[in-house]
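Novice: Give me coordinates for this.
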Amino acid sequence: MLLAQDGSDYPFLDLMWTMIVFFAWVIWFWLLITILGDLFRRADISGWGKAGWTLLVVFLPFLGVLLYLVVHGKQMGERRRAEAQEAQQHFDDYVRSVATPQPRATEQIAKAKELLDRGAIDDTEYEALKRKALAT
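Specialist: Purely as a prediction, here's the structure:
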């Protein structure tokens, strides 16, 4: 017969140690995923190099991760910074392209009238441009 255990059988220091071990595992897996993600995004390492680092990280995890951080740690940060700057630049370009103000209807009609006066368009084209400008 199983006896129910109450919370008093698990001392506070054991609880703290369990929490430390849990968070250490979370950090470990986060570090492992970060390193593997960096490794497979790199274009300067061949497939054999990636396979070798992967085998080292999987079969000798602590040694592999520490070696990768020592050998490529600084470059990891530089690559992440470059990727973030590139993503920010793409976002800024997109926002600028979307936020560019459209010419007002009066400006469009004035340009159409100028084209009409120069003879570049006829009356029907002018009226079509005017309707289009007023519709927006």
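
Novice: Please count neighbours and contacts with C-alpha atoms only from this point.
Specialist: Fine.

Novice: Residue 115: what's it in contact with?
Specialist: residue 121 (CA atoms under 8 Å, 6 or more residues apart in numbering).

Novice: what about it, which helix or strand?
Specialist: Assigned by DSSP states H and E, residue 115 falls within helix 105-118.

Novice: List the buried residues for that helix?
Specialist: Buried residues in helix 105-118, counting neighbours by 16 or more other CA atoms under 10 Å, are found at 105, 108-109, 112-113, 116.

Novice: Another sequence for comparison is provided below:
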Amino acid sequence: MSGDAVSLAYDYPVLGAFWTIMWIFLWVMWIFLIFRVIVDLFRDDDLSGWAKTGWLIFVLVLPFLGVFVYLIARGRGMGKREQEHARAQLESTNRYIRETVGATGPVSEAEQLAHLSEVRARGDLTDEEFRRAKEKILHA
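Specialist: Reported below is the predicted structural model:
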């Protein structure tokens, strides 16, 4: 063993598996970070189209340097932009829910009676049918 270089990963297979998992984890995190920077670039309304293009080229051509410079220069605002986007999404969802529930929600007795009167005025209901439907609405 005096002249041979010994690699611990080959002597201990568990250590080799650990290093492999660690490198895979680091690459997944790196790819996630690149996508996060690109999404933040396109989400930012303060940057012009030329500035977004410049940052995108910088991040794609020199990824390590581009991402690290972007994080140093604009990293502070990334969290704020993410929060604004989440807040806008929540407001949009809440507005949609309110509109949907409002359109299909329970109809009040007054609305039901007004609709019943319109149907009677068109001649689609007889006086007896109108009376029975009105009693059914009022006693329900």
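
Novice: chain center to the helix holding residue 115 of the first structure, what's the gap?
Specialist: Centre-to-centre, helix 105-118 of the first structure and its host chain are 44 Å apart (CA atoms, centre = their mean, to the nearest Å).

Novice: counting contacts, what elements does the longest helix along the second structure pack onto?
Specialist: The longest helix of the second structure (DSSP state H) is helix 63-104. Packing partners of helix 63-104 of the second structure (3 or more CA pairs under 8 Å, 6 or more residues apart in numbering; DSSP states H and E): helix 13-43, helix 49-61.

Novice: now the angle from it to helix 13-43?
Specialist: 60 degrees (axes from the mean of the first three to the mean of the last three CA atoms, to 10 degrees).

Novice: Please pull up the equivalent of residue 39 of the first structure in the second structure.
Specialist: Applying TM-score structural alignment, one finds that residue 39 of the first structure aligns to residue 41 in the second structure.

Novice: Now its match: closest residue in space that isn't a chain neighbour?
Specialist: Excluding its sequence neighbours, the residue lying closest to residue 41 of the second structure (CA to CA, 6 or more residues apart in numbering) is residue 52, at 6.1 Å.

Novice: Tell me how many other residues surround the residue opposite the one you found in the first structure once aligned.
Specialist: Correspondence of residue 52 of the second structure to the first structure, assessed by TM-score structural alignment: residue 50. Neighbourhood size, residue 50 of the first structure [other CA atoms under 10 Å]: 17.

Novice: cool, and residue 97 of the second structure?
Specialist: 12.

Novice: What's it aligned with over in the first structure?
Specialist: Following TM-score structural alignment, the counterpart assigned to residue 97 of the second structure within the first structure is residue 95.

Novice: And for residue 16 of the second structure?
Specialist: Aligned partner of residue 16 of the second structure by TM-score structural alignment: residue 14.

Novice: That match and residue 20 of the first structure, how far apart?
Specialist: 10 Å (CA to CA, to the nearest Å).

Novice: same deal with residue 132 of the first structure?
Specialist: For residue 132 of the first structure, the distance to residue 20 of the first structure (CA to CA) stands at 67 Å.

Novice: go on, residue 130 of the first structure?
Specialist: 71 Å.

Novice: what do you get for residue 78 of the first structure?
Specialist: Using CA to CA, residue 78 of the first structure is found at 30 Å from residue 20 of the first structure.

Novice: again with residue 75 of the first structure
Specialist: From residue 75 of the first structure over to residue 20 of the first structure the distance is 30 Å, taken as CA to CA.

Novice: which secondary structure element contains residue 45 of the first structure?
Specialist: With DSSP H and E as criterion, residue 45 of the first structure is part of no helix or strand.

Novice: For it, list the residues it contacts.
Specialist: Residue 45 of the first structure neighbours (CA under 8 Å, 6+ apart): none.

Novice: Report the separation between it and residue 52 of the first structure.
Specialist: Applying CA to CA to residue 45 of the first structure and residue 52 of the first structure gives a distance of 10 Å.
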